[in-house]
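Peer 1: okay, here's the prediction I keep looking at, along with the sequence it came from:
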Amino acid sequence: MTNAVEAKDYILKQVDQAPKIGLILGSGLGVLAEDIENPIAIPYQDIPHFPVSTVSGHKGQLVIGTLEGQLVVAMQGRFHFYEGYQMEQVTFPIRVMKALGVEQIIVTNAAGGINESFKPGHLMLIEDHINNFGTNPLIGKNEEELGPRFPDMSEAYSKRLLQHAKQVADSLNIQVQQGVYVGNTGPSYETGSEVKMLRKWGGDAVGMSTVPEVIVANHAGLEVLGISCISNMAAGILDQPLTHEEVMETTEQVKEDFLRFMKEIIRTLPV
């Protein structure tokens, strides 16, 4: 907790007001932060105890400012377990957001489509997730001031915010899917047989992030909305190799709809 408070104190020295909405922007989706007005950008390496993002497509800075009339703090790039960080480090920004006074977070990611009715470029509202990391960010001593020892995950993703996002999509005539996100460690993509297994488990999309952050967000009492950009179809569905370049190309193609969708969600976000 001390580390999060030190990071929070450093951040508040740079800004006039504390944000209530947190944004975690995944691979290729950090472009949203470019539209924040009166932005204050703080490189991760300048924030006490913050890890540093090492993945292409992750700019590696915290951006605080106004977006559609709302004061937000945006992670332009996130941290992953496969980068060699501990779960505590991967989820540290959530603790800092909570310390700043954030009450709602929108978590985005690029994911592989498991559901064969999905297509690259689709946006999927996350209804629930499956933790396939083989570990949990809450393992270890629990600090009661941060959250309960055994947090409830029956509504890990807010039904209220999910309904709001669906209404926004309808109003903008943007087609969105809904489904279950499976979180794997990576960094290798899944095999075709693993994808078949994840589909039988009930997974609709698969990626290498989000789940640890959402677990900690729920532990901290934050309301969560999750959105995946289906950047490619998972292994075995199409007869082609998977690459990170394909992920980045797809997120670039869907950029216009993603920006419109996110901005309207944030503009009309229910408190």
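Peer 2: Perfect, thanks for sending it.
Peer 1: rest of the way, CA atoms for contacts and neighbours
Peer 2: Fine.
Peer 1: what about L198, distance to F133?
Peer 2: Going from L198 to F133 by Cα to Cα, to the nearest Å gives 13 Å.
Peer 1: scratch that, L67
Peer 2: Distance of L67 to F133, given as Cα to Cα: 33 Å.
Peer 1: L198 and F133: who's more crowded?
Peer 2: With neighbours defined as other Cα atoms under 10 Å, L198 and F133 compare such that L198 has more, 21 against 17.
Peer 1: could you report the distance from the more buried one to I64?
Peer 2: Taking Cα to Cα, one finds L198 at 37 Å from I64.
Peer 1: could you pull out the helices in the stretch 1-150 of the chain for me?
Peer 2: 2-12, 87-90, 92-100 (DSSP state H, counting those that start in this stretch).
Peer 1: try this one next to it:
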Amino acid sequence: MSKAAKTIRKIAGSDPIEAAIVLGSGLSAIGDLIAEKIAIPFSELKGFPGGGVSGHGRDLLVGNLAGKRVAVLTGREHYYEHGNPAAMRPALKAMAELGASTLMLTNSAGSLDPAFAPGDLMLISDHINYAGMNPLIGEPTDRRFVNMVGCYDPDLRGKSRAVAERLGIKLGEGVYLWYSGPSFETVAEIQMAIRLGANAVGMSTAPEVILGRFLGLRVWACSSVTNMGAGLSNENISHEHTKIMAKQGAEKLARLIPALVEEL
């Protein structure tokens, strides 16, 4: 067991967690839903994110959500921070060691599709690794050859659609394109992404999905749409704008995620 996992068990107890939840830009308030929570700063956990992006939290929360024991990472480390696509591997490995069978990922994303307006949620059905980097580069075993068909768990997606319909939350599905960042995409790059079949674009998530499947976890991911892609509207795209608009999606995720966790 990793040092981080041992530290978490020492502080939060040895009861296994059922799911690990990673929160994206502007979505850290979802951690307020956790009951009987124990907060552990990332700085106390070896290999966990350094917390270098505004709008992201810097704590691991362990507690109860919808009757299930979960661990919530209130922030993540992105490839664009240090050029390491495997930056989240130690944290996700610790989650698996603590018993998690499901990995739930959220992010803020730009829409490439009129069907997804700012404030909407997009359930991710697949992704395009446009950044080209892979967190399993350097892995010495044959486990690195991960089958990515159905990497966004079909069963969890089906449950999400049913839950969203019951709660009256608009929830479409689409393909997410991972762009390395940190600069936003050009108008030409957005047009390219549309032609490749993507519905939304963002700077995270895909590496964690690959790592999650490598670790044997079921993976679910949902984007909070914060803006239209470059050239598709008159919005002034910025990180501050992303954080402000993410609050609309966070309100919907705060209803959707607990109901989905209850179904696990």
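Peer 2: Looks like it arrived, so ask away. Bear in mind that the values here come from a model prediction, so they are computed numbers and not experimental data.
Peer 1: what's the counterpart of A198 of the second structure in the first structure?
Peer 2: Matched across to the first structure, A198 of the second structure falls on G203, judged by TM-score structural alignment.
Peer 1: close enough to count as contact, F48 of the second structure and I40?
Peer 2: No - F48 of the second structure lies out of contact with I40 (Cα atoms under 8 Å); the separation is 10.9 Å.
Peer 1: the two: which is more packed in?
Peer 2: Between F48 of the second structure and I40, F48 has the larger neighbour count (other Cα under 10 Å), namely 25 against 18.
Peer 1: residue in the first structure matching that one?
Peer 2: So F48 of the second structure corresponds to F50, using TM-score structural alignment.
Peer 1: how about the aligned residue in the second structure for I230 of the first structure, what does it touch?
Peer 2: Superposed on the second structure with TM-score structural alignment, I230 of the first structure falls opposite V225. By Cα atoms under 8 Å, 6 or more residues apart in numbering, the residues touching V225 of the second structure are 108-111, 116-122, 245-246, 249.
Peer 1: in a strand, V225 of the second structure, correct?
Peer 2: Yes - using DSSP: H, G, I helix; E, B strand; the rest coil, the assignment for V225 of the second structure is a strand.
Peer 1: look up how far M88 of the second structure lies from it.
Peer 2: 23 Å.
Peer 1: equivalent analysis for A117 of the second structure, please.
Peer 2: From A117 of the second structure to M88 of the second structure the distance is 29 Å (Cα to Cα).
Peer 1: now do L256 of the second structure
Peer 2: 24 Å.
Peer 1: then K68 of the second structure?
Peer 2: Taking Cα to Cα, one finds K68 of the second structure at 23 Å from M88 of the second structure.
Peer 1: compare these two (neighbour count), which wins?
Peer 2: M88 (21 against 16).
Peer 1: what number of residues lie near the aligned partner of S111 of the second structure in the first structure?
Peer 2: Using TM-score structural alignment as the criterion, S111 of the second structure maps onto G113 of the first structure. As a burial measure, G113 of the first structure scores 30 neighbours (other Cα under 10 Å).
Peer 1: then F145 of the second structure?
Peer 2: Neighbour tally, F145 of the second structure, other Cα under 10 Å: 10.
Peer 1: residue in the first structure matching it?
Peer 2: Counting by TM-score structural alignment, F145 of the second structure lines up with F150 in the first structure.
Peer 1: does R255 of the second structure sit in a helix, a strand or a coil?
Peer 2: Once three-state DSSP is applied, R255 of the second structure turns out helix.
Peer 1: who touches it in this structure?
Peer 2: L167 are the contacts of R255 of the second structure under Cα under 8 Å, 6+ apart.
Peer 1: quick one: what's aligned to it in the first structure?
Peer 2: Counting by TM-score structural alignment, the partner of R255 of the second structure is R260.
Peer 1: how far away is that match from P39 of the first structure?
Peer 2: 19 Å.
Peer 1: try K196 of the first structure
Peer 2: K196 of the first structure is 44 Å from P39 of the first structure, by Cα to Cα.
Peer 1: what does K141 of the first structure give?
Peer 2: Going from K141 of the first structure to P39 of the first structure by Cα to Cα gives 37 Å.
Peer 1: same thing with G192 of the first structure?
Peer 2: 43 Å.
Peer 1: the two: who's more crowded?
Peer 2: Between G192 of the first structure and P39, counting by other Cα under 10 Å, P39 is the more crowded of the two (18 against 14).
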